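In: Just a sequence and a predicted model for now, questions to come.
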Amino acid sequence: MTTSAAAPALPAWRDPECWQTSADVVAVLLALSLPWSTSLVGIFGVVLLIAVAPTLDLKAYWALLKQPICVAPIALFMLALAGTLWSDAAWGARLYAVGPTAKLLVLPVLFYHFQRSTRGMWVFAAFLVSCTLLMLMSWLVLLHPEFVLKHPEAAERGIFVKNYIDQSQEFALCAVALAYPIGTLLREKRIALAALLIAIALGLFANMAFVVVSRTVLVTVPIMFAAVALFHLRWRSIVLILCAAAALVVVAWYSSPQLRWTVETFSRDYEIYKERNAPTSIGLRLEFWRKSLGFFAEAPVVGHGTGATRGLFERVATPVKNLASSEVIGNPHNQTLNVAVQWGIVGVVVLYAMWILHLLLFRGDGLVNWIGLLVVVQNIFTSLFNSHIFDFHEGWMYVLGVGVAGGMMLRARSAEVGEPERPICP
C-alpha cells in the first residue's frame, strides 16, 4: 500500500492565488482613491500591473490581446507613439502628448484579470462608497468652506478636492447607474437596501442640483438615461423612469437658483462671445472647434503629429489679448477633434472603433452590462465637450469601468459556452 505525500504549500510570494487576491485589493484601492487623488491612482495603477504579472498565462493573454476589444486601445496608443515621427513639436511636447494614451494599455490587463476574478463587483462598490463619501464632504464644505484643501482664492463652491467637472462626472455616473439595482431590489421586495440606494442616488442628484454641476453633465445625463434605457429596460420601466426624472427636474428647477443660473449661462456665454469675442466657456469651445476643423483640413489623413496641437493654435492666435481668438491651448475640448488634429482620419477611425467595440461588449441584460454600457455612453457623449479619454480622471473612469465590467462579461460568456476555467498562471 502506497501513500502519496501532499504537495508542499507555495510561499506567499510565489502563490498565484495570493497574487490574484492582491490584484483584487489593489483594484479596489484604485477605485476608492479615484474620486480623491491623482497621485494614488497613478501609484495603484502601477502596483496593479505588478500584482497581475505573476498570474499571467502568456498564451491566454496573447490570445486576449488579439481580440478587437484590446487591439483598438493598443492601436490608439501605438498611433500616438508613431505620430511623434511626423510632428514638428519639440520632443518634450511629443512625448508628453503620448502619456494620456498610455492608460489604455491597462485595459487588456483588467480584461484578463477580471475574466478570472470573482471580485469585480467589489471595485464598483468601492467606487460608489468613495463617491458617496465625497458627496457628503461636498455638502460639508458648502456649509463650512474653511475645510476646503485649496487656497481660498482657488476654492470652488462645494469642492473639497479636484474640480467641479470631475466631481460632476463621478456623481452623474453613480446616480444613473443606481437605477438598475434599485429597480431589481424593489422587484425582489428588498426594501431596506433599495431605500439606501435611493437615498444615495437622490443625494448625488441633489448635490448636482443645489451645490454645483458642470454644464456637460446637464446635457449628457438625459442622453445617458435614454441610451442605456433603450438597451436594457422595458417600455413600462422607461416611462416610469421618465416620469420620475421629470418630477425631479421640475422640483430641482424651481427650488435651486444654482441650477437655474447654470442653465442660463449657456445662452449668456454664447451671446457675449458673439458680440465681443469674449473668452467665455462656450465661446472658447466654439473657437477651439472652428480652428481645429481648419487644422484637420490641412492634414486630413494622418494629422499634424503627436503634440502638435498647441503649436498650431499659437500660429493662428490673434495678437490682441483677452479675446477668445487669442487663446492658445493644446486640447480643443473635443475628443474627436483632439485625435483628428494629431492623427487625422486614421486616428478618428481607431477611436470610434474602440468605442463601438466596447459598446458591443456590453450587449445583453444584467447589472454588469448596465454599468459597462453606461461608462462607455457617458464617455462618448461627454467627449463632445471635452477630451475625456485623454483627461486623467475621466480617462481612468473609462479604463477602470470598461476593464472590470468587460472582464466580468468575458468570464460570464466563457461560462455560457462551457469553456473550462483557465488556470491563473502556467
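Out: The structure has been received and is ready for your questions.

In: Could you use CA atoms for every contact and neighbour count after this?
Out: Noted.

In: Give the buried residues for the helix or strand containing W139.
Out: Using DSSP states H and E, W139 sits within helix 120-143. When neighbours are counted by 16 or more other CA atoms under 10 Å, the buried residues of helix 120-143 are found to be 120-121, 123-124, 126-132, 134-142.

In: Check stretch 294-313 too.
Out: For stretch 294-313, by 16+ other CA under 10 Å, it's 295-296, 299-309, 311-313.

In: before we move on, back to that, centre of the chain to the helix holding W139, how far?
Out: 16 Å (CA atoms, centre = their mean, to the nearest Å).

In: Would you map the helices across the stretch 301-426 of the chain?
Out: Using DSSP state H, counting those that start in this stretch, the helices found in the stretch 301-426 of the chain span residues 309-316, 335-361, 367-382, 392-416.

In: Quick one: closest of those helices to F44.
Out: F44 sits nearest to helix 392-416 of all those, at 11.7 Å, using CA to CA.

In: looking just at contacts, which helices and strands does that closest one meet?
Out: When contacts are defined as 3 or more CA pairs under 8 Å, 6 or more residues apart in numbering; DSSP states H and E, helix 392-416 sits against helix 106-116, helix 120-143, helix 164-177, helix 335-361, helix 367-382.

In: putting a second one here so we can go through both:
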Amino acid sequence: MLSVMASARHDPSARMLNVDLIAVLVAVLLPWSTSGVGIGMVVWLAALAATLELRPFLRSLQRPICALPIVLVALAALGTLWSDASWGARLYALSPATKLLFLPFLFYHFERSTRGMWVFVAFLASCTLLTVASWMVVIDPSLSLKAPGDPAGYGIFVKNYIDQSQEFVLCTVVLAFPIITLLRDGKIRQALLLTAVAANFVLNMAFVVVSRTALVTLPIMLAVFAMAHLKWRTNVFLSVTAVVLGALAWTVSPQLQATTDRFVRDYRIYKEFNQPTSIGLRLEFWEKSLRFFAEAPVIGHGTGSTRGLFEAAATGPAVLAQGHVIGNPHNQTLNVAVQWGMIGIVILYAMWFSHFALFRGEGLAAWIGLMVVLQNMFSSLFNSHLFDFHEGWMYVLGVGVAGGMVLRARSGGAEPSGTARS
C-alpha cells in the first residue's frame, strides 16, 4: 500500500487506487473505532482532491441525491442564527450533520471507480471478525474494552450493543441477496459459506446481545427482501420457517427473552412509578418534542436549542422521567423538527426518498444501498441515527459507495446488474 501511495504522485490510476484503499481502510475501522473513521475520512477527502475534476464534480452536485444533503447541512448552519443556545452548543449540534457533506464526494468517486465492492467486502470481513471478538468476550469478559462489571458490556468488545446490532443486522440482510443468487446459479458451496457467515451474525444477536431497535428493523428489512426478490410460494415457506425458528430462538435464548420482556416491563414501570426506563424516557422525549415543534412549526427553535428547551420543560428531580434533560429526543424526525421545523422535515424526507429512489433497481449494489437507507429510516424512529456518529457514517459510506456504483452501472459502466428472484 505504501508503494502505491508513493507512485500515486505521477500515475492517475495509482491515485484512484489510493483513494479506494483509504475507503477500504475506513470500512475496516468503522466497527472498531470512532477517531480512526474521522481521521480516515479526512485523509480520504485529501486523497480524492488529487483526482477531482472540478467541472464534472460541480455538475454532479445538481442531482437531488447530492444537493439535498448539502441543503440540509446549510439549513443546520443557518439555524445557528436564530437559536438561543450558546455558540458552543450551536456548533456542537451542527457537527453531526456535516458528515452528510461527504455524500457528493463519495457518489462522484465511486461512479468513476470499479472497486466499490471492495469497501463492502472489507466492512463485512471486519464485522465478521467483530463477532469472533464478541464470542470471546462472552467466554472471558476480561477481554472486553468496556468498564469491568458494566452490564451493558456483555458480549461487547468495543463500542456498544446498539452499534454492534446495527452492523450485524445490515450484514445479515445484505447477505440474503448473494446467497439467493448463488443458489439460483447452482453454486451451493459458496452459498453455504455465506449462509454460515449470516447465521453467525444471527446467532450472536440471539444468544449474546441485541438492541430492541434491531429486533424491530431486522424482520422489516427481511420482509422487503422477500417481497422484492422471492416468489410467493418461497415467501410462504420462509415466513413459516422464520416464525418457527424465531419462536425456538426465543425459547432457548435467555438474552432474547430478557430483551423482549423489557418492552412491557419498562413501559409498566414508567406508567406506574414514573421511573426513567428506556421506553418511558422515549415517550417523555417525544411528547415534549412535539410540544416544542408546535411552538415553532416553520423554522424551529434553531440549531442546538434542544437541550435548553428540555431544561426549561423539566419538572421534578432528575431521578423521575419528567425531570430528565437531553439534547437528542431519540427520533430523527423530531430532532430535525425541534431545531428547523417543517422546513427541516421536508428536506430530511426528500433526501431519504431521493436516495431510496436511487436504489430502485436490480443488482447487489442497489440492494446494499436500499437496505442502508431503509435501516436508517426505520431505526431513526427510535434514535437520531442519521446524526449519530456510527450509524450516520454507516449511512454515508453505504449510500455514497453503493450510489456511485449504481450511477456507474446506469451510465454504461461494468457493474453487473444480476437478479435474485427464486
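Out: Nice, I can see it. Being a predicted model, the structure only gives us computed values, none of them experimental.

In: How close are the two chains, by TM-score?
Out: The TM-score (TM-score structural alignment, normalised by the length of the second structure) is 0.94; 408 aligned residues with a CA RMSD of 1.5 Å.

In: right, and the helices of the stretch 301-426 of the first structure - which one's nearest R190 of the first structure?
Out: helix 367-382 (16.3 Å).

In: returning to that earlier point: which part of the second structure matches the helix holding W139 of the first structure?
Out: Per TM-score structural alignment, the counterpart of helix 120-143 of the first structure in the second structure is residues 116-139.

In: Same list (the helices and strands packed on helix 392-416 of the first structure) but as TSV, adding distance to P54 of the first structure.
Out: Formatted as TSV, these follow (distance: least, CA to CA, whole Å):
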stretch	distance to P54 of the first structure
helix 106-116	11
helix 120-143	19
helix 164-177	32
helix 335-361	27
helix 367-382	27
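
In: Out of these, which is closest to L49 of the first structure?
Out: That would be helix 106-116 among those, by CA to CA, at 7.4 Å.

In: what's the average distance of the closest one to the second structure?
Out: Superposed on the second structure, helix 106-116 of the first structure shows a mean distance to its aligned partners of 0.5 Å (mean CA distance after the TM-score superposition for the first structure).

In: Next, the angle helix 120-143 makes with that helix.
Out: With axes from the mean of the first three to the mean of the last three CA atoms, to 10 degrees applied, the angle from helix 106-116 of the first structure to helix 120-143 works out at 120 degrees.

In: Relative to the whole chain's centre, how far out is helix 106-116 of the first structure?
Out: 17 Å.

In: Packing partners of it?
Out: Using 3+ CA pairs under 8 Å, 6+ apart: helix 106-116 of the first structure touches helix 38-52, helix 58-65, helix 68-82, helix 392-416.

In: 10 Å instead?
Out: helix 16-33, helix 38-52, helix 58-65, helix 68-82, helix 120-143, helix 392-416 (3 or more CA pairs under 10 Å, 6 or more residues apart in numbering; DSSP states H and E).

In: now these in TSV, with distance to N334 of the first structure?
Out: Converted to TSV, these look like this (distance: least, CA to CA, whole Å):
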stretch	distance to N334 of the first structure
helix 16-33	26
helix 38-52	22
helix 58-65	28
helix 68-82	16
helix 120-143	26
helix 392-416	13
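
In: Excluding covalently adjacent residues, which one is nearest to N335 of the second structure?
Out: Nearest non-adjacent residue to N335 of the second structure, counting by CA to CA, 6 or more residues apart in numbering: P329, 5.9 Å away.
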